[in-house]
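# Model the following, please.
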Amino acid sequence: MEEKQEKALAMWPAIVKAKCPKCRIGDIYTSPLYSLSGQKMHINCPHCGMTYEREPGYFYGAMYVSYAFIVAELVALAIGTSIITGSDNPWLYIIVLLGVVGLLAPFNMRYSRVILLHWLTPGLHYHPDLSAGH
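Got it, this is the predicted structure:
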């Protein structure tokens, strides 16, 4: 049986698939986006061994990214609800906005950390040599 060779992804597919920012092959998370087991991260990259939590409390910075996601989602939903329904009933907006934000919470949590690792961490860059030969 042949061993499956993995290929490093380009930046955007690596972000979408939540791959390691250093090698773009190893998974950051142990489970799918919507899973009953929750959002569990690997401590180290299974491929290159990079430690994901760069320092104690590192992922507190992801809260700011998550906040930006939530604000953008709420503004887009409020405008969309207004255009679609034309209603000025505050309860409609509360139900729609809180319901969708609740459904998107796992997405926001996961991708705020992925974006923090890929874009907002100084000195953390892709190393093609770590994925060479795979």
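
# Could you use CA atoms for every contact and neighbour count after this?
Will do.

# State the distance from Met41 to Tyr93.
Met41 is 34 Å from Tyr93, where distance means C-alpha to C-alpha, to the nearest Å.

# How many neighbouring residues does Thr81 have?
Counted by other C-alpha atoms under 10 Å, the residues lying close to Thr81 total 17.

# whoops, I mixed them up, Ser87
Neighbour tally, Ser87, other C-alpha under 10 Å: 12.

# ok, back up a step: between Met41 and Tyr93, which one's more packed in?
Legend: neighbour count by other C-alpha under 10 Å for Met41 and Tyr93, higher for Tyr93 (18 against 15).

# secondary structure element for the residue nearest in space to the middle of the chain?
With distances taken as C-alpha atoms, centre = their mean, Tyr111 lies nearest the centre of the chain, 1.4 Å away. Applying DSSP states H and E as the criterion places Tyr111 in helix 90-118.

# To compare against the first, here's the next sequence to fold:
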Amino acid sequence: MLRILRILLLGLLLTCPACRHGRMFRSLFVMNVRCPVCGVIFERDAGEVTGGMAINMTLTSTFALVAGGVLGIATDIPAGELIVLLGLATAGFGMLFYRHARGLWTSILYLTGSIFED
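Model prediction:
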């Protein structure tokens, strides 16, 4: 169980789950095809990026739902302003969490054996 949590944490920290040293991203939104340290291929098949997108969409939607509920109940912000505020916050959260969702998905692929050292 600790191994699984450590691998998932490495994914959230955007570190290669295979060697634990390489960086997954070379720029803000561009993921490396291979680990710069060990050479493992992060996404071997076409369409594997959709798992990271699903994680990002799910967590972003959850964030919006919880934030909307808390702000709607606990504050006196008018509905129109609340919708605009939540829209901006949700878009910002989704863009900022994108890389980490892809890293988390890469870790899940590694744990299931879809990513392996050549």
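
# Drop the TM-score for these two in here.
Once superposed, the chains reach a TM-score of 0.78 (TM-score structural alignment, normalised by the length of the second structure), with 111 aligned residues with a C-alpha RMSD of 2.3 Å.

# quick one on the thing from earlier: quick check: the aligned residue in the second structure for the residue nearest to the centre of the first structure vs Leu12 of the second structure, distance?
The alignment partner of Tyr111 of the first structure in the second structure, by TM-score structural alignment, is His100. Using C-alpha to C-alpha, His100 of the second structure is found at 5 Å from Leu12 of the second structure.

# Hmm, Cys23 and Pro128 of the first structure touching each other?
Yes. Under the criterion of C-alpha atoms under 8 Å, Pro128 of the first structure makes contact with Cys23 at 6.6 Å.

# which one of these two has more residues nearby?
Cys23 (25 against 11).

# quick revisit: next up, the contacts around the residue nearest to the centre of the first structure.
Taking C-alpha atoms under 8 Å, 6 or more residues apart in numbering as the criterion, Tyr111 of the first structure is in contact with Ala18, Ser66.

# which residue lines up with Gly68 of the first structure in the second structure?
One thing to correct before we go on: residue 68 of the first structure is Ala, not Gly. Alignment note: Ala68 of the first structure maps to Thr58 in the second structure; criterion TM-score structural alignment.

# burial count for that match?
Neighbours of Thr58 of the second structure under the rule other C-alpha under 10 Å: 14.

# which ones are touching it?
By C-alpha under 8 Å, 6+ apart, no residues touch Thr58 of the second structure.

# mean shift between the helix or strand encompassing it and the first structure?
Assigned by DSSP H and E, Thr58 of the second structure falls within helix 49-74. Helix 49-74 of the second structure, aligned to the first structure and superposed, deviates on average by 1.5 Å (mean C-alpha distance after the TM-score superposition for the first structure).

# May I see the buried residues of that helix?
By neighbour count on 16 or more other C-alpha atoms under 10 Å, the buried set for helix 49-74 of the second structure is Gly51, Gly52, Met53, Ile55, Asn56, Met57, Thr60, Phe63, Ala64, Gly68.

# Quickly name whichever of the residues you listed is closest to Leu5 of the second structure.
Of all these, the one sitting nearest Leu5 of the second structure is Ile55; the distance, using C-alpha to C-alpha, is 16.6 Å.

# give me the number of residues near the nearest residue to the closest one once chain neighbours are set aside?
Spatial nearest neighbour of Ile55 of the second structure, chain neighbours left out: Ala101 (5.8 Å); criterion: C-alpha to C-alpha, 6 or more residues apart in numbering. Per other C-alpha under 10 Å, the neighbour tally for Ala101 of the second structure reads 25.

# This completes my enquiry, with thanks.
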